Every structure is written in structure tokens, then in C-alpha cells.
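> Take this sequence and fold it.
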Amino acid sequence: MTTALHAGEKRRKPDFILPAGSCDAHCHVFGPGAVFPYAPDRRYTPDDAPREALAALHDRLGIDRAVIVQASCHGTDNRAMLDAIAWRPDRYRGVAIVDDTFDDRAYQALDDGGVRGVRFNFVRHLGGAPDMDAFNRVIDRIKGRGWHVVLHLDGADIVPLSDMIRSLPLPFVIDHMGRVDTALGTEQPAFQALLELVRRENCWIKVCGSERISRFPFDAAVPFARALVEASPERTLWGTDFPHPNLKEPVDEADLVDLVPRLAIRAEDRQRLLVDNPARLYGFVA
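All right, here's what the predicted structure looks like:
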């Protein structure tokens, strides 16, 4: 039985058994800061969460693969993420943060290191939208590499950004169910716009972040995630968001795993969500 986790409590193993080859398609490594310093202009300073902590989490949960997403606290210094991938190259892939200083050689080094996409943050409390001229130049550089772009945005910005998103000339992934406001219901314009986007053939969506858009036991997130899985069963992804940066309440990731059967009701949808879809997008070999 799941119960709210309090700070300092020991995490448990989930009741739901994940299928073989399951992928945590959204997680982070932080530091250690003494080896991989945090960006001087960061908006927050996390506790260290190195590759060993991530591996221990996945061992506890029964997760075989992972996509390590570069977070803003490390900026464009992707070394901590690349180091983790190099540690387990068959099981890990990455999403980088880049800027205009990255040339073709730098992109090739990222590709060789297991990176398959770049992430742009539009979330207001993390600095807001990027310079769109730089954004477009990066898109031009990566669109021929077979990479994708990850968009981290607020629910309130889905409608205003929809025209730009629809015009993207490459696959794109939207983080955390678009961070929609669950209090406004599934009929709200932001979520309806998100559903329109996810039906596009080049759109992928992560049904992670239940703990960001709802409170334990995360019931409010379920109808949103379920609608997204039903709208695009072959392009949905799932992840833990470990170690949950900037989250006020502690989370036991086992609770997020046990939520999966409520998000994807049919076994075939869970297989796609957890195994087949991330394998196809990130090139994991069976």
C-alpha cells in the first residue's frame, strides 16, 4: 500500500513489476559538484545525485534503461551526463543543453557520447523562453542528425507556442505532460491544444511529472496521462524525473511506478510506453 513519503524515509520497491527492457526516459544526474561544477548562472543548486545514485534507484525499481536529460543547473556543460552514459553505454542515452557556441565537431562528440537530442527550457521560473534566433539556429544544426528537440514549457504557454511547435522540422518531445494545471480539467484550452499536438506524427510526449502537476497519491494527473496515452500510444514515454529538482515534497519513485497501470491500462500500451517507444526513439538494441 502506498503512503505519502516523508523526508528521510526509506524508499520501497514498487508493487507493479515493470516489463523487461523498461526505460526511465526522463531522469537526471547532478554532479558531484566537486567533479562536475554547477553553472555559475544557475537558478537552483541541487543536492548531488551522481550516476551511482541513479543506478541504485533503477536497481530498486527494476528499470533497465535510461535517458539522462541535462538540467539547467549544469547549463551547457554536459560532462556529468556524458560521463554517466560512458559508464553504461548500452543502457543509457542522453539529451543535451547546447547554445550557439557548439560547432559540428561538438555535436559529433555529443552524438558519439550517446546524445540523441537537445533540450530547451521555456519555463518561467527557470528563466523563461530562450533566444528564438539561437533556438532556430540550433534546430537547423541538428535536424539532419536524426535527433529531436525536447521542449520544457508551462501549461499556460502551450497555446501561445503552438504555431511555433507545429512548424518544427524534426521530431519534438514535450516534457511532463506540458505541466498543465490539473485543476482546470481536461477540457481546458491548454490541454486540448496539447492533445492536438500529440496527434502529429513528429510529436512525442512524456507522461511523467505526475508529482509536479498533482499531489500524492497523484490522482489528478491520471486522466491527463491516460488521455495522452490514448491519443498517441506509439509516441508516449515515461520517466521518474529523479531526483525531482525544485520539488517541495519528497517522492518515492515506487509510487510513480505503481501509477503506471493507471496511466496505460492495457498491457500492450504499457509495453509501448515503457519499452518499445523509447527503444525506437533512442536506438536501444534488444
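
> Only C-alpha atoms from now on, for both contacts and neighbour counts.
Fine.

> list the buried ones in stretch 52-67?
Residues of stretch 52-67 classed as buried by neighbour count (16 or more other CA atoms under 10 Å): 54-55, 57-58, 61-67.

> The residues you listed in helices, which ones?
54-55, 57-58, 61 (DSSP state H).

> my read: Arg270 touches Ala264, true?
Yes. Counting by CA atoms under 8 Å, Ala264 is a contact partner of Arg270 at 5.5 Å.

> which residues of the stretch 151-286 of the chain fall in strands?
Under the criterion DSSP state E, counting those that start in this stretch, strands of the stretch 151-286 of the chain are mapped to 172-174, 203-206, 236-237.

> let's see this one next to it:
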Amino acid sequence: MPEYQAFNPHPRAPAKAPPPLSCDSQFHVFGPRDLYPVRPGAAYEMPTATWQVAQRLHATLGIQRGVIVQATTYGADHQVVLDALQGLNGRGPRRYLGCANAAVLLERDDAYLQQLHDAGVRGARFTRGGLGISFSPAEMDRALGKVRELGWYIKVQPEPSGIAEQMKAFEHLDLPVLMDHMGRVDPSLGDQDPSLPAVLDLLSRGNFWVMLSLSEKLSKTGEPWNDVVPLARRLIAAAPERCVWGSDWPHPVSTKATPNEGALLDLLSRFAPDTPTLQKVLVDNPARFFGFTAEMETAA
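As a prediction, the model looks like this:
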């Protein structure tokens, strides 16, 4: 199994502090391996990146809410997410929620799905085929039925070539659907990349959302990732009420040095340079999509 780069050990605060109750809408937790064994056949394993480190990262960034996304590394075994949700939320307000890997919808029973829901899992992520978890048409129908029963959202991870082909399996749905990583549009191609018109078409509907993330891998020019700014601004202009932001910490499957998350938040301030739009992307939109509520802020 290849070795991938660990997260930046020295994150800095962004130049502009994010608004209160800002949300990191996608980050992952990994290891330690003696507590959370890697599933057989996993496509990758990352250096340990625990919820305690993520908690310190968010304190540095000024982030107060987050969504832990289950990595394919663990497949349907969500113990690492369950423990992280317990650790991050403790007995205080529930400011962290989770997103399952869609494999769990077929491999585990209803009692386990209810356990995830009770812990704060509110969605299922359908990951790209190269990571080793895929569905036949019949399995996809079953999985989507489970999502509907649970009242969850759907999350779609783009293929490296873009999201256009994948969305054909989801475009007919009336469920909330979040497209990760700006649809993995190639910023050097713009409209010539089929994924951009596909994403824009779906954003014209009311139930499709997009995550502003993965800038460091989408960019063809490198830090400070100037070539991604026009793409992100175009997506925001298309659906300012349905864009969210995620760090993607600890940046799985990175073969180059991972970014400083403070720099990624600075980049977001270039995507959304006015305060009202930044408030939407970091606070209002994730609260509405994931289901953060005022009651959560006071719940014991």
C-alpha cells in the first residue's frame, strides 16, 4: 500500500477570522491502527489523524462546527466516527455531525444505522470507484431507499476525471445531494470540461449543493491556487444559498506536501470576498443542509 503525506503539523490562523459557528463541512479521522483496523482490501491508509488533533486545528482556525466524513479505509465499520463524535461533542452542545460511507447501507442492519443516526450521522457518501466500494444498479436502489428512510442526505465524491458521469445515477433524485470538491472540474478547461455544465445544471435545481474544497489538488498552478478562484466564484454565483466549505483534513491520498488549512481559509475569503456571502458559506448554508440547530447549541 502506498504511503501518503501526513497533514501539516503547524496550521496557522487565517488572516480573517471566520464568523461565529463556522463549519468545516468535511474532515476525516484516522487511527490509531491498533484501535481502528483497516478494512481488508482498503485502497489506502493514512498516517494517524485523531479527533483530538482535529479539535486543536479547528480551535486554531476559529471553526466551531464540523462534519466528520467516514473514510473508505474503514468501510462499513464506523467506530472511528462514533468515537470521534462522542469525543468532540462530549456532554456539551452537539456541534459535530457525521457522514457515513454508503457501504454501511448494504452491509449493516437497521439497528446499526439507527446507532449512527442517534450519534449524529446525517448522510451517506458515495465514493469514487477507484477506492474500492461500488454498487450494482439493484444495490444502488436499495442504498438510496435506506437514505430516504433515514431522512439523510447524499454526498458524492467525484472521480479524478470529474463528476459528470457519476451524477447520472443521482440526477433524478429529490433528496438533498451534496457534490464534493467543486465537482472536480478542471479549472484550466472551464466550460470545456463536461463536469462544469453538469454541476451548474444541477445547481439550478433546488436540492443539489456543492462543496468548495480540494483547491490544492484541482489547481494546475499551485499555491496560492489563483486558477481555482474563478471556478469557485462561478459556483457561488450560481447557487450562493447552496455552497458549503470543507478543509478535507488530513487531505487523504496526498502525494505532495499537504496545505496549511489557514491558507485554505484565506483562499475561501477570495472565493467569497464579501461578508454576507462568507456568512452563508461557512455558517448559514451548512446549518441548513446538515441540520445544525439552536437547540443543539444548548443541548447537554
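
> hmm, back to that, can I get the strands of the stretch 151-286 of structure 1 in CSV with distance to Gly94 of structure 1 and mean neighbour count?
CSV is the format used below for the strands of the stretch 151-286 of structure 1 (distance: least, CA to CA, whole Å; neighbours: other CA atoms under 10 Å):
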stretch, distance to Gly94 of structure 1, mean neighbour count
strand 172-174, 13, 24
strand 203-206, 15, 24
strand 236-237, 14, 29
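
> So which of the ones you listed is nearest Ser214 of structure 1?
Closest to Ser214 of structure 1 of these is strand 203-206 (CA to CA; 15.4 Å).

> now the closest one, how far from the chain's geometric center?
Relative to its parent chain, strand 203-206 of structure 1 has a centroid offset of 10 Å by CA atoms, centre = their mean, to the nearest Å.

> Give me the number of neighbouring residues for the residue nearest to Pro259 of structure 2 when sequence neighbours are not counted.
If the residues on either side of it in the chain are set aside, Pro259 of structure 2 comes closest to Asn8, at 6.5 Å by CA to CA, 6 or more residues apart in numbering. Using other CA atoms under 10 Å, the number of residues around Asn8 of structure 2 comes to 15.

> which SS class is Asn8 of structure 2?
With DSSP: H, G, I helix; E, B strand; the rest coil as the basis, the three-state label of Asn8 of structure 2 is coil.

> Please tabulate the strands of the stretch 151-286 of structure 1 in JSON lines, including the columns distance to His148 of structure 1.
Output for the strands of the stretch 151-286 of structure 1, formatted as JSON lines (distance: least, CA to CA, whole Å):
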{"stretch": "strand 172-174", "distance to His148 of structure 1": "5"}
{"stretch": "strand 203-206", "distance to His148 of structure 1": "10"}
{"stretch": "strand 236-237", "distance to His148 of structure 1": "14"}
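
> residue range for stretch 113-128 of structure 2 in structure 1?
Counting by TM-score structural alignment, stretch 113-128 of structure 2 falls onto residues 107-122 of structure 1.

> before we move on, what about stretch 179-190 of structure 2?
Counting by TM-score structural alignment, stretch 179-190 of structure 2 corresponds to 174-185 in structure 1.

> list the buried ones in that stretch?
Buried residues in stretch 174-185 of structure 1, counted by 16+ other CA under 10 Å: 174-182.

> Present the ones in helices among the buried residues of stretch 52-67 of structure 1 as CSV; the columns should include distance to Tyr107 of structure 1.
As requested, these are arranged in CSV below (distance: CA to CA, whole Å):
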residue, distance to Tyr107 of structure 1
Leu54, 25
Ala55, 26
Leu57, 30
His58, 28
Leu61, 33
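
> Just the closest of those to Phe122 of structure 1, please.
Leu54 (25.8 Å).

> what's the spacing between the closest one and Ala193 of structure 1?
Distance of Leu54 of structure 1 to Ala193 of structure 1, computed by CA to CA, to the nearest Å: 34 Å.

> Cool, thanks, signing off.
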